[in-house]
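1. One predicted model, sequence on top.
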Amino acid sequence: MTIHREGRTYLTVLLLILAGINAALIYSFPDKVIMHRVSQIVSVIFFLLNLQFFRMPKRKLEISEGQVIAPADGKVVVIEDVMENEYFNEMRKQISIFMSPLNVHNNRAPVNGIVSFCKYHAGKYLVAWHPKASSENERTTMVLKMENGVEVLVRQIAGAMARRIKIYANEGDEYKAGQEYGFIKFGSRVDVFLPLDTKVKVDLNQKTKGGKTVIAELVTED
């Protein structure tokens, strides 16, 4: 496991700040031993929680043709047929994964494909599970066109805490399923929009692992 590049500077600064706070307490209140211990314990716990957030676990990907993998660690909060108005302008099957602050927050391509559409939208910061978060929050939309012509849309959505979305993809880039394409800091959601005849392989509230859990199977013609 490694530390994600988005967290290296942040974690270094955080460590220096926590060390400074504890040093200041020891200097200002040299006789308050209990205060020092409590501050040190809280600092260690807080730092480890942030360290966990930016971890990058290695995952071995084993999927079959037509399978769609989870783009993020988290919990399935939406499985429904909806009108997708930004790109397809037609009904699509939506699977949404909510990422808590304790989850790994890098985002992965759900299928093999070439980026046919990629766009960033500024927006609000409603809680990530809000019904309008997908269309009103800060978000990015990426569409991957597979070799067989099928297109899969994946959308990063900022939440109430997440106010920085990073997307590394550009139109024309080629991605393999499981390859990292973006990152969201602190509590957020990722939506995947698939053809209506897609076979869903997860249930509501099921936990997922990005780049590993199969969330759906696309119907392919013989």
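-> Good, I have the coordinates. The model shown is predicted, which means the values in this text are computed figures rather than measured ones. Numbering: from 1, shown residues only.
2. CA atoms for contacts and neighbours, from now on please.
-> Will do.
3. elements contacting the longest helix seen in the chain?
-> If you go by DSSP state H, the chain has its longest helix at helix 5-28. The helices and strands touching helix 5-28, judged by 3 or more Cα pairs under 8 Å, 6 or more residues apart in numbering; DSSP states H and E, are helix 33-53.
4. which of the residues in the helix it packs on are buried?
-> 36, 39-40, 43, 47, 50-51, 53 (16 or more other Cα atoms under 10 Å).
5. what's the angle between it and helix 5-28?
-> What separates the directions of helix 33-53 and helix 5-28 is an angle of 180 degrees, with axes from the mean of the first three to the mean of the last three Cα atoms, to 10 degrees.
6. next helix or strand past helix 33-53?
-> Moving toward the C-terminus from helix 33-53, the first helix or strand encountered (DSSP states H and E) is strand 55-56.
7. who does that next one touch, helix- and strand-wise?
-> Contact here means 3+ Cα pairs under 8 Å, 6+ apart; on that basis strand 55-56 packs against strand 2-3.
8. now the strand it packs on: how far from the chain's centre is it?
-> Here the centre of strand 2-3 is set off from its chain's centre by 16 Å, with Cα atoms, centre = their mean, to the nearest Å.
9. A further structure is provided below for comparison with the first:
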Amino acid sequence: MLGDIQDNKGRGEAAWQWPSIHPEGRKFGLIAAVICLVAALFAWETIAWPMAGLTLCILAFFRDPVRVVPQGGGLIIAPADGLVSLIREVEPPRELQVEDGSGSPRLGGAPVTRISIFMSVFDVHINRAPIGGTVRRVVYIPGKFLNADLDKASEENERQHLLIEGADGTVIGFTQIAGLVARRIVPFVKPGDIIAAGQRIGLIRFGSRVDVYLPAGTDAKVILGQKIIAGETILAQLGQQQQLEGSPL
């Protein structure tokens, strides 16, 4: 079935392992752990226990598990963990429509399908590339910090647009949106970078949302309310090419 991961006997599935902690989170975890240790040494239990809990929460939030990325022609992979909160026809963001003077491709103004993925504070917050190719645009827009699950967050919240062009000319746009709690978008890529599908490309701290703008004629493979996994769930497909084995990232 489309999206299934094959067994690991020569099929590319990664053996389970404890997830690592992303470097962006290690400094926060270290600070909390040091405060916890100092409080424990002085028997300040009212500080030590809450800080111990905070340390564990920070480590859980910044966990960075290995993901097995489906391989195959025309596959668009989920860029974020979370729930599919919106699926609708919209015009792409203006920043991904207009010429930017660099000669890079753009989405144009025709309506496209937007799939919105809401990430709670309990989800993994590492974002991954939906397709392999070249990063053509990275556009940061300052804004508000409304609840990321609201539709208007796409236009009013602090956000970062990315445009990726695949080797076959497919152009995918997606947007990282800061939320009520999330106040920092951290990019890992820049224009001109060549990336693989499922590669880590950024994170949003402490709860947020990602919008994906699918090319015209794309067959969406998810439904409203579905729980999806970044780097593993097949979000959509260009045509009906057969899926091949997975590749751990």
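-> Okay, I see it. Note that the coordinates shown come from a computational prediction; the quantities given were computed from them, not determined experimentally.
10. Let me have the buried residues of helix 33-53 of structure 1 in TSV, extended by distance to Val115 of structure 1.
-> As requested, the buried residues of helix 33-53 of structure 1 are arranged in TSV below (distance: Cα to Cα, whole Å):
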residue	distance to Val115 of structure 1
His36	52
Ser39	48
Gln40	47
Ser43	42
Phe47	36
Asn50	32
Leu51	31
Phe53	27
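11. and which of those residues is nearest to Glu171 of structure 1?
-> Each of the buried residues of helix 33-53 of structure 1 was scored against Glu171 of structure 1 by Cα to Cα, and Phe53 proved nearest at 28.6 Å.
12. tell me which element the residue nearest the centre of structure 2 falls in.
-> Nearest to the mean C-alpha position of structure 2, by Cα atoms, centre = their mean, lies Asn127 at 2.5 Å. Taking DSSP H and E as the definition, one finds Asn127 of structure 2 inside strand 126-128.
13. So which residues make contact with that strand?
-> The list of residues contacting strand 126-128 of structure 2 from outside it, by Cα atoms under 8 Å, 6 or more residues apart in numbering, reads 62, 64, 78-81, 197-204, 230-231.
14. OK, contacts around the aligned residue in structure 2 for Ala109 of structure 1?
-> Aligned against structure 2 by TM-score structural alignment, Ala109 of structure 1 finds its counterpart in Ala129. If a contact means Cα under 8 Å, 6+ apart, then Ala129 of structure 2 has 77-79, 195-201, 231 as its contacts.
15. Assess the claim that Phe53 of structure 1 and Ser100 are in contact.
-> No - look at Phe53 of structure 1 against Ser100 with Cα atoms under 8 Å: they stay out of range, at 9.4 Å.
16. if I read this right, Ala52 of structure 2 contacts Ile31, doesn't it?
-> No - in this structure Ala52 of structure 2 lies outside contact range of Ile31 using Cα under 8 Å: 11.1 Å.
17. neighbour-wise, which of the contacts of Ala129 of structure 2 leads?
-> Pro79 (33 neighbours; other Cα atoms under 10 Å).
18. what sits against it?
-> 127-130, 198, 210, 229-231.
19. Apply 10 Å and report the result again.
-> Neighbouring residues of Pro79 of structure 2 by Cα atoms under 10 Å, 6 or more residues apart in numbering: 117, 125-131, 174, 176, 197-202, 210-212, 228-235.
20. Separate out the buried members of these.
-> With burial judged by 16+ other Cα under 10 Å, the buried subset of the contacts of Pro79 of structure 2 is 117, 125-131, 174, 176, 197-202, 210-212, 228-235.
21. Please list the members of the residues you listed that lie in strands.
-> Mapping the buried ones among the contacts of Pro79 of structure 2 onto strands (DSSP state E) picks out 117, 126-128, 174, 176, 200-202, 210-212, 228, 234-235.
22. Which of the residues you listed sits closest to Gly246 of structure 2?
-> Taking those together and measuring to Gly246 of structure 2 by Cα to Cα, the closest member is Ile234, at 11.7 Å.
23. how about that closest one, what does it touch?
-> Applying Cα under 10 Å, 6+ apart to Ile234 of structure 2 gives the contacts 2-4, 69-71, 75-79, 130, 220-222, 228.
24. Out of those, which is nearest to Tyr140 of structure 2?
-> Checking the contacts of Ile234 of structure 2 one by one against Tyr140 of structure 2 (Cα to Cα), the nearest turns out to be Pro79, at 17.8 Å.
25. mind checking how far that closest one is from Ile204 of structure 2?
-> As judged by Cα to Cα, to the nearest Å, Pro79 of structure 2 and Ile204 of structure 2 stand 12 Å apart.
26. which residues do the two both contact?
-> For the pair Pro79 of structure 2 and Ile204, residues contacting each of them under the criterion Cα under 10 Å, 6+ apart are 125-127, 176, 210.
27. rewinding a little: any shared contact partners between Ala52 and Ile31 of structure 2?
-> When contacts are counted by Cα under 10 Å, 6+ apart, the set common to Ala52 of structure 2 and Ile31 consists of Leu37.
28. what residues do Phe53 and Ser100 of structure 1 have in common as contacts?
-> Contact with both Phe53 of structure 1 and Ser100 is made by residues 186-187, according to Cα under 10 Å, 6+ apart.
29. thinking again about what came up before, okay, and which of the contacts of Ile234 of structure 2 map to strands?
-> Within the contacts of Ile234 of structure 2, residues falling in strands by DSSP E are 69-71, 75-77, 220, 228.
30. Put together CSV for the residues you listed, with distance to Trp44 of structure 2 on each row.
-> What follows is these, written out as CSV (distance: Cα to Cα, whole Å):
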residue, distance to Trp44 of structure 2
Val69, 46
Pro70, 49
Gln71, 52
Leu75, 54
Ile76, 51
Ile77, 47
Ala220, 54
Ile228, 42
